[in-house]
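Engineer: A structural model of the following input is requested.
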Amino acid sequence: MSKIIMPGLLWSLAMPWAASAQAPDSVARVAPHAPFIVGAYAQGSIIMAHTYAIRHLVASHPTGFEINLQRQTTGAAPWHAWYKFPKIGLALTYYDFHNPVLGYAFAASPYISKTFSRGPKHDFSFRLGAGLAYLTNPYNQETNHKNTIASSALNATLQFRFEYDYALTPHLGLLVGAGLNHYSNGATTKPNFGVNLPSVVLGLNYHELRPAPTFNAGGPLPAEIGTNFINVSTSLGFKQRTEGDKHKYLVNSLTLAVGRRVNRKSNLLLGVEGFNDRSLKATLEDTTRAGGQQPDVKKVGVFVGHELLFGRLAFVSHLGFYVYAPYKSSTAYYERLGLKYHFTDAVFGAVDLKIHRGAADVIEFKVGARLPGHRPEHIADFR
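Structural biologist: Down below sits the predicted model:
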C-alpha cells in the first residue's frame, strides 16, 4: 500500500473534467441540476507500522480536519448511470502528526464516491481519491534524519473510505466513516517508506437537495463495445538509487498494445514493451570490476491489462513479465497502476506507477495514441 500512490497526479488533473465530460461514444443530453454537498469532518488516526524502518515514528496519534465540496451526478454523461450516479468531489485535508519529526500535512484530493445503498434519509458509499500533499518536515540527512517516511515536501496522497450519511434534517446529514489516508512520493527520492493512517471520521454534510433527481438510468450502450484498437505510447520517469546518490536517473519505455472494449466499463489489453533504466547502468559501473563485461540493462516485457472507464478517464492496472532481462535487478514480473485520460479520441496521457512486488520502481509520465481497429459485424449485448 505504501508504494502505490503517484497516479494521483493525473487523477487530480483529470477527475474534475471527467465529471462533466461526455464519453467519446455519448450524445448530448439535458440532465437535472447536479446539487452540491458541502462537508466538514474531524479525523482521528494511528500510524501503521507497515515496515520496521518507521517503527520509531508510530507512537503518536495524528488528528486531522477535512472540508470538502462534492456534486451528485444526475445523468449528464452515460457513465453516471452505469456507476449508479456517483458523487464527484474535492477534499482539503489538514493533519497534525503530533510528532516534531513528522510535522504537519496539507492535502488536496479529488475523489469519486460510489453508493452501495441510497434512500431518502441515508447513503452508504465507498470513496476513492488521490491528489497532492505537502509535508512540512521531510527527511534531511543533517537536520531531520529520523523521518524515514518521506524525503520530499511534495508528495502524492491516496484516500479511501467507507462513509454513512444519515439525514438529521432535509438538508443536514450526520456522516460517520472509516478508511485510510496515505502519503508517499513514489520513490522519486529516498528514503520513502510512506505513511499509512487508518482513520475514523465524524462530521456533517449540508445537502443542497436530497434526494437528487436522476435520469437516463437505462442509458445507451457505447458504440465501441466489441471494437478492437491499438495503443502506441512512450513514457519517461526519474528515480534515485540510494540516499547517498542524489542523482536522478532517466527511465524510459516504449509500449505497443492491442485492446478490446468488452463492456460499458472495461477495456482489456495485451501488450509488449521495452524499458531502459539508466540507474541500473550506474549500479553496474559501481559493482563490476574494471574491464569486466557488463550485461545489457535493457528489458523487454509482455503484459495483460485492464482499464476501468469513467468517460474519458480510466483507471489502469497491468501485470507484466520480463521475457528479456539479462541483468537480474528485480523480480521476474512487475505491476502497474495508473490513471489515463483521453484528450481526444486518438491522443491520451497517463501517469503510472511501475511496481516490483509491492515496492515502487518508477513513476511513468506517458503520452500515446489510440489507433482504430476492427469492429465485428455482430456484437453481444453487454448491458
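Engineer: only C-alpha atoms for contact and neighbour calcs from this point on.
Structural biologist: Will do.
Engineer: so which residues of the stretch 151-300 of the chain form helices?
Structural biologist: For the stretch 151-300 of the chain, the helices defined by DSSP state H, counting those that start in this stretch cover 278-287.
Engineer: ok, which stretches of the stretch 201-350 of the chain are strands?
Structural biologist: For the stretch 201-350 of the chain, the strands defined by DSSP state E, counting those that start in this stretch occupy 228-239, 249-261, 266-277, 299-310, 313-324, 333-342, 347-356.
Engineer: got the angle between the fifth one and strand 333-342?
Structural biologist: Strand 313-324 and strand 333-342 are oriented at 150 degrees to each other (axes from the mean of the first three to the mean of the last three CA atoms, to 10 degrees).
Engineer: before we compare anything, build this one as well:
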Amino acid sequence: MLDIRQLVKTYDNGHQAVKGVDLAIKPGEFLVLVGPSGCGKSSILRCIAGLESLTSGEIHLADRRVDTAKPSQRDIAMVFQNYALYPHMSVYQNLAYGLKNRGVDKATIESKIQHVATILKIEDYLERKPAKLSGGQRQRVAMGRAIVRDPQLFLFDEPLSNLDAALRAHMRLEIKKIQRELGVTSVYVTHDQVEAMTLADRIVVLRHGEIEQIGPPSEVYHYPASTFVASFIGSPAMNFVTGSLVEGTLTLNQHSVYLPDYAGFSCDNVTVGIRPEHASLDAASPERLLLPLSVSVVEPLGPNQLVHGQLTQQSSASFIAVTPEMPIDQGNTLPLSVLAEHIHLFDEQGIRIAPQRAHTVV
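Structural biologist: Here you go, the predicted model:
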C-alpha cells in the first residue's frame, strides 16, 4: 500500500534527519515509527504527508507515486499532536470542512458525519466549539475529521502526547479498535514505547535517521537487534552487564552458565542483557545464571515491585529486577538468577550476537 524508497531528508542547516530509509507497508497494516527525539520519525511522516519536501527518494501509495503530488492530491489524512481544529467552527463544521472543499453534497456530508460521530461516540458534541471539549474529545474530533475523508492512508503524529496517562491508555485502545474496524493502512509516530508495543502490527525503531530494527512487537522485544533497541523497548529497560564467553560458557560475577546456542563461540568482552522481569527468585540450577543483588531501593507497584541495586562483585553496574510484592530491606543481598534462554548477548559494538556462531572474536 505504501512504499518508501531510499528516503533522504536534509534540512537547510545541513542536518540530515533521514538517511536513505526503505519501508514497505502492507494494506491495512498499523505501522508505528518509534525512537528518541531527533531520530527522524516525524520527518518521515511529514514527507509522506507532503508537509516536507524530499531531498531524494520516492514515495508510492497504492502503486502511484505521490511525493511529486500536492498534499491535497495524495489521499492521505493526518491526525496532529495539537488537534489542529478550527476554534471558531463547531465540531460538525470541523468535520464537514474538508468534504465541503471537495464539493461533496450536503446529504453525503450529513451521512458521513453521523456515521463517524457514532463510531467515535461524539454525537452529543456536534454543535459545540473545540474550546468546550476536553482533550480526549478534541482528539476524537481530530480523528473523525481524518476518518470522514475515507483516505487510503492515516498518519498519526504523536496524537496522545497532550493527554493525561489514564486518558492516553483509553485512547490507545480506541485508536486500535477503530483502525481494526476501518482497516485503513496507518503510520503512527510516537516516542512512547508502550504505545508502540500496544498499537503496532510492526514497529520501526529509528536512530539517527536510520532504521535500527523493524518487526512485530514481540520480535523486537524478545530479539532486539542492538543494545539501543533493547534499552529503548521495554519498561523498565533491559539491564546490561559485562561478562566473558568461552566456548559457550558465560561467566558473570564469578558465576557461570553454559549457553548451548553459543557452543564453540568465545568473546572476551561481551555485553550481557537481562530483562528485569527475567531476573527471578527461583531456586538455583545448572540452567540458571546466579545474580546476587545488593539491594539499594525498592519501588512498590502493587502486585509486584522494582528492586534496584548492584550485582555483587560489580559494584559499578546498577541492576533492576521485578519481584512479587514482598518485604526486602535495603542492604540485603537478594539471590536472583536468570534462565540461560532469557540471556541476550551483544558484541562490543552493541550488535546482537546471533546464536550458533561458531567462531572466535578476540
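Engineer: got a TM-score for the pair?
Structural biologist: Laid over one another, the chains give 0.24 as their TM-score (TM-score structural alignment, normalised by the length of the second structure), with 159 aligned residues with a CA RMSD of 7.5 Å.
Engineer: thinking again about what came up before, Thr93 of the first structure is nearest to which of the strands of the stretch 201-350 of the first structure?
Structural biologist: strand 333-342 (22.0 Å; CA to CA).
Engineer: what is the closest one packed up against?
Structural biologist: When contacts are defined as 3 or more CA pairs under 8 Å, 6 or more residues apart in numbering; DSSP states H and E, strand 333-342 of the first structure packs onto helix 8-20, strand 313-324, strand 347-356.
Engineer: what residues does that strand touch?
Structural biologist: 4, 6-8, 10-11, 14, 312-322, 348-357 (CA atoms under 8 Å, 6 or more residues apart in numbering).
Engineer: would you list the buried entries among those residues?
Structural biologist: Burial by neighbour count, 16 or more other CA atoms under 10 Å: within the contacts of strand 333-342 of the first structure this picks out 4, 6-8, 10-11, 14, 312-322, 348-356.
Engineer: what about Asp123 of the first structure, which helix or strand?
Structural biologist: strand 122-135 (DSSP states H and E).
Engineer: in that strand, what's buried?
Structural biologist: 122-135.
Engineer: repeat for stretch 268-286 of the first structure
Structural biologist: Buried residues in stretch 268-286 of the first structure (16+ other CA under 10 Å): 268-281, 284.
Engineer: so what would you say the end-to-end distance of that stretch is?
Structural biologist: Start-to-end span of stretch 268-286 of the first structure (CA to CA, to the nearest Å) is 41 Å.
Engineer: and for Pro217 of the second structure, the neighbour number?
Structural biologist: Counted by other CA atoms under 10 Å, the residues lying close to Pro217 of the second structure total 21.
Engineer: that one contacts Arg202, doesn't it?
Structural biologist: Yes: applying CA atoms under 8 Å, one finds Pro217 of the second structure in contact with Arg202, separated by 6.1 Å.
Engineer: what's near enough to touch the closest residue to Met78 of the second structure other than its chain neighbours?
Structural biologist: Distance criterion CA to CA, 6 or more residues apart in numbering; nearest residue to Met78 of the second structure, sequence neighbours excluded, is Leu155 at 4.5 Å. By CA under 8 Å, 6+ apart, Leu155 of the second structure lies in contact with 45, 49, 76-79, 186-188.
Engineer: of those, closest to Ala107 of the second structure?
Structural biologist: Distance to Ala107 of the second structure across these (CA to CA) is lowest for Ala77, with 21.9 Å.
Engineer: before we move on, the earlier item: using TSV, lay out the contacts of Leu155 of the second structure together with distance to Arg145 of the second structure.
Structural biologist: Formatted as TSV, those follow (distance: CA to CA, whole Å):
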residue	distance to Arg145 of the second structure
Leu45	18
Ala49	15
Ile76	12
Ala77	8
Met78	9
Val79	8
Ser186	15
Val187	17
Tyr188	16
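Engineer: tabulate the residues you listed (JSON lines), appending neighbour count and distance to Gly57 of the second structure.
Structural biologist: JSON lines is the format used below for the contacts of Leu155 of the second structure (neighbours: other CA atoms under 10 Å; distance: CA to CA, whole Å):
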{"residue": "Leu45", "neighbour count": "20", "distance to Gly57 of the second structure": "14"}
{"residue": "Ala49", "neighbour count": "23", "distance to Gly57 of the second structure": "15"}
{"residue": "Ile76", "neighbour count": "20", "distance to Gly57 of the second structure": "19"}
{"residue": "Ala77", "neighbour count": "23", "distance to Gly57 of the second structure": "22"}
{"residue": "Met78", "neighbour count": "24", "distance to Gly57 of the second structure": "21"}
{"residue": "Val79", "neighbour count": "23", "distance to Gly57 of the second structure": "24"}
{"residue": "Ser186", "neighbour count": "24", "distance to Gly57 of the second structure": "21"}
{"residue": "Val187", "neighbour count": "21", "distance to Gly57 of the second structure": "18"}
{"residue": "Tyr188", "neighbour count": "25", "distance to Gly57 of the second structure": "21"}
